[in-house]
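K.L.:
next input, structure requested:
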Amino acid sequence: MDQTFTHTTVLLQPAVDHLMGPLAGCYVDATFGRGGHTRELLNRLGPEAQVIAFDRDPQAIQVAQGLGDARLSLRHESFAHMAELPPASVDGLLMDLGVSSPQIDDPERGFSFRFDGPLDMRMDTTRGQTVAQWLETAGIDDIAEVIRDYGEERFAVQIAKAIAARRQARGPISSTAELAELVAGAVKTREPGKDPATRTFQAFRIFINAELEELEQALTASLRILKPGGKLVVISFHSLEDRIVKQFIRAQSTEVYDRRVPFAPAKALPLKDLGRVKPSEAEVSANPRARSAVMRVAQRTEQG
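P.N.:
Next up, the predicted model:
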């Protein structure tokens, strides 16, 4: 277990403050990570409460098992499986998206270009294809599409061609250092203060874990499992995630009038948008990784 790697939970108090409802309620931490939000929830909740924690990472599940709290139920699976929970059974649902600090800082996980390690990037190391395995056979067009769509990288085609050329000349790329060096050679201009490999690593991680597709499934599931009055709290760390969350909440909380039927009764909306929260200056100063975080909050309505 990665005990040497630390993690500072972003927006810890604001997230739990917005999430809290009945002290004996049922809450879902859809991304346990290293348990910061779950621990705070358990500290505040009463003895009859229940917290259901999801995580694909077996190391995270091992940490969760170590808490030894009878109120905590663990699911070693994607949060898309929240749809299997009973309808209208949850008082609060928290999703803290992205990758945790221990995952980034552990070279063996392959998430970061700052350390040399195997090119893996799977959230769940017990199943699925690694990035290295995918790159062995992926075509230039497929690689470019992933880098462009999930990394918003304007040099996506150049990077894809460089990967294919390297593969043909010397065999598949197997390490993070190899990939980072190759991307640096293909990216012609660099954003100030940002490593040229940042967008490509993000893109491959999102793709190999189907993160955006599973986020959409989880958001849809939230409408089914939240009780009336229940809270949805989602913390995002990049624009692709936040755009999906923002558009979902807007679509489920905004009146749409049909001009063809101007006097029709308003449609009941399933969510009420409670706004967004950014980390304070003090939090960002103490934890620079919080800088890009955006938390959006919504509440399940009685009628929707």
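
K.L.:
contacts, neighbours, all on C-alpha from now
P.N.:
OK.

K.L.:
residue 146 falls within a helix, correct?
P.N.:
Yes. Residue 146 forms part of a helix when assessed by DSSP: H, G, I helix; E, B strand; the rest coil.

K.L.:
quick test: name the residue nearest the centre of this protein.
P.N.:
Central residue of the chain (Cα atoms, centre = their mean): residue 97, 2.3 Å from the mean position.

K.L.:
pretty sure it sits against residue 240.
P.N.:
No. In this structure residue 97 lies outside contact range of residue 240 using Cα atoms under 8 Å: 11.2 Å.

K.L.:
in whichever strand or helix holds residue 135, what's buried?
P.N.:
Assigning secondary structure by DSSP states H and E places residue 135 in helix 131-137. Using 16 or more other Cα atoms under 10 Å as the test for burial, helix 131-137 gives 131-132, 135-136.

K.L.:
pretty sure residue 297 contacts residue 242?
P.N.:
No. If you go by Cα under 8 Å, residue 297 and residue 242 don't touch, sitting 11.9 Å apart.

K.L.:
who has more neighbours out of the two?
P.N.:
Neighbour count, other Cα atoms under 10 Å: between residue 297 and residue 242, residue 297 has more, with 23 against 19.

K.L.:
to compare against the first, here's the next sequence to fold:
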Amino acid sequence: MKNSFSHVAVLSEEVIKALNIKRDGTYIDCTFGQGRHSNLILSQLQEAGKLIAIDRDPQSVSIAKKINDKRFTIKHGLFSNIYKFSKEENIVRKVNGILLDLGISTVQINDAKRGFSFKKDGNLDMRMNPMTGISAKEWLEKAKREEIESVLKKYGEEKKAYKISKLIFRYNHSRNFKKITCTKELVNIISKVNSYHKKHPATRTFQAIRIYINNELEELKKILEEALRVLAPFGRIVAISFHSLESRLIKNFIKKYSSYVIIDQKIFKRNQENDLSQKIKLKLINKVKPKRKEILENPRSRSSLLRTIEFHVK
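P.N.:
Have a look, this model is predicted:
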């Protein structure tokens, strides 16, 4: 078994197979992270091939900028801006494959200062881009108890959301307690309510706060719809989800376009690239879970589910 899973791309072999890579094709890695998947995709491309990577995290963008390859371009920003980035690169309706490796990257979780890990003590931040938005610490200080409870239920499916939110609010608003400023303090508070049972007691709460702070589910909804604007016929979306909320959104997206429909005018505007008379549909090619060997070598892959979705036009 490997000592660390920080250098392992989840479902790497399955991703390459699912993308069905054309040697001279155009691909977008919407979640660059440490670049493991991006480097694998580049290894499959010839000189005429092209890979665009996107990441909102400045740390990941810095890693990407070290790749000296004329076939590769990194974009700093939200992956929901995929159409904007594709237009900048003149690849609208030319994209053969889009990769979405969702959730948290190992760049983020391995750096205690980022505040994503409930196993390491660090600043309670949780922003994927620390330069924008509000940190988890700031939000927990300002939020009403009911708001915290709602977030824990909605994004973490936390059964003890009321008790946890009550305790968090008490610590941040009572003179008798020290305000929560670091991950260890938050974990200790959650552990007063939740006991260890299969999962770490803080798993659901940390997931919920992170999803809320980074607006992850809304971003996922947008990227899925925006992908329809840039894919070439028979292009593929390869999406790796890590929890039921992501998985449900992807499943509903596929269902929405499971039979041929006329493209919404809001998505496609009449021009040379996009014709409103076109009908599109999505076909689920397969669903893949990691093998036992990969789970042992890479614990992050344990809850992952890869879906391969193909774009059809007529």
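
K.L.:
onto which residues of the first structure does stretch 140-151 of the second structure map?
P.N.:
Aligned by TM-score structural alignment, stretch 140-151 of the second structure falls on residues 135-146 of the first structure.

K.L.:
mind listing what's buried along that stretch?
P.N.:
Buried, per 16+ other Cα under 10 Å, within stretch 135-146 of the first structure: 135-136, 140, 143-146.

K.L.:
and it, how far from the chain's centre?
P.N.:
Computed by Cα atoms, centre = their mean, to the nearest Å, the chain-centroid distance of stretch 135-146 of the first structure equals 23 Å.

K.L.:
mind checking the end-to-end distance for it?
P.N.:
In stretch 135-146 of the first structure, first residue to last residue: 11 Å (Cα to Cα, to the nearest Å).

K.L.:
quick one: the helix holding residue 135 of the first structure to the second structure mean distance?
P.N.:
Taken against the second structure, helix 131-137 of the first structure registers an average deviation of 0.7 Å after superposition, with mean Cα distance after the TM-score superposition for the first structure.

K.L.:
in three-state terms, label the closest residue in space to residue 81 of the first structure that isn't next to it in sequence for me.
P.N.:
Closest residue to residue 81 of the first structure apart from its sequence neighbours, by Cα to Cα, 6 or more residues apart in numbering: residue 218 at 7.6 Å. In three-state terms, and counting by three-state DSSP, residue 218 of the first structure is helix.

K.L.:
tell me the contacts of the aligned partner of residue 218 of the first structure in the second structure?
P.N.:
Aligned counterpart of residue 218 of the first structure in the second structure: residue 223 (TM-score structural alignment). Counting by Cα atoms under 8 Å, 6 or more residues apart in numbering, residue 223 of the second structure touches 79-82.

K.L.:
can you flag the buried ones in those?
P.N.:
By 16+ other Cα under 10 Å, the contacts of residue 223 of the second structure give 79-82 as buried.

K.L.:
let's see which of those end up in helices.
P.N.:
Among these, the ones falling in helices (DSSP state H) are residue 82.

K.L.:
nearest to residue 129 of the second structure among the buried ones among the contacts of residue 223 of the second structure?
P.N.:
residue 79 (12.5 Å; Cα to Cα).

K.L.:
quick one, helices of the stretch 151-300 of the first structure?
P.N.:
In the stretch 151-300 of the first structure, the helices defined using DSSP state H, counting those that start in this stretch lie at 156-170, 176-186, 198-208, 211-225, 239-253, 281-286.

K.L.:
same question, the stretch 1-150 of the first structure
P.N.:
12-19, 36-44, 58-65, 101-105, 131-137, 140-151.

K.L.:
show me what counts as buried in the fourth one.
P.N.:
Going back to what we said before, that points to helix 101-105 of the first structure. The neighbour-count check on helix 101-105 of the first structure (16+ other Cα under 10 Å) flags 101-105 as buried.

K.L.:
what does residue 194 of the first structure align to in the second structure?
P.N.:
Taking TM-score structural alignment, the alignment pairs residue 194 of the first structure with residue 199 from the second structure.

K.L.:
as CSV, the buried residues of stretch 135-146 of the first structure with distance to residue 174 of the first structure would be great.
P.N.:
Below are those laid out as CSV (distance: Cα to Cα, whole Å):
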residue, distance to residue 174 of the first structure
135, 9
136, 9
140, 17
143, 16
144, 19
145, 21
146, 18
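
K.L.:
gap between the aligned partner of residue 106 of the first structure in the second structure and residue 57 of the second structure?
P.N.:
Residue 106 of the first structure maps onto residue 111 in the second structure, with residues paired by TM-score structural alignment. Residue 111 of the second structure is 13 Å from residue 57 of the second structure, where distance means Cα to Cα.

K.L.:
which one's more surrounded, these two?
P.N.:
residue 57 (22 against 14).

K.L.:
please name the residues that touch residue 161 of the second structure.
P.N.:
With contact set as Cα under 8 Å, 6+ apart, residue 161 of the second structure has these partners: 149-150, 152-153.

K.L.:
scratch that, residue 209 of the second structure
P.N.:
136, 151-152, 155-156.

K.L.:
residue in the first structure paired with it?
P.N.:
Under the alignment (TM-score structural alignment), residue 209 of the second structure maps onto residue 204.

K.L.:
how close does that match sit to residue 97 of the first structure?
P.N.:
For residue 204 of the first structure, the distance to residue 97 of the first structure equals 16 Å [Cα to Cα].

K.L.:
now residue 159 of the first structure
P.N.:
27 Å.

K.L.:
try residue 288 of the first structure
P.N.:
17 Å.

K.L.:
what do you get for residue 294 of the first structure?
P.N.:
For residue 294 of the first structure, the distance to residue 97 of the first structure - Cα to Cα - is 10 Å.

K.L.:
try residue 171 of the first structure
P.N.:
Taken as Cα to Cα, the span from residue 171 of the first structure to residue 97 of the first structure is 34 Å.

K.L.:
same question for residue 83 of the first structure.
P.N.:
Going from residue 83 of the first structure to residue 97 of the first structure by Cα to Cα gives 18 Å.

K.L.:
sorry, back to before: and the buried residues of helix 131-137 of the first structure, which is closest to residue 92 of the first structure?
P.N.:
residue 131 (34.2 Å).
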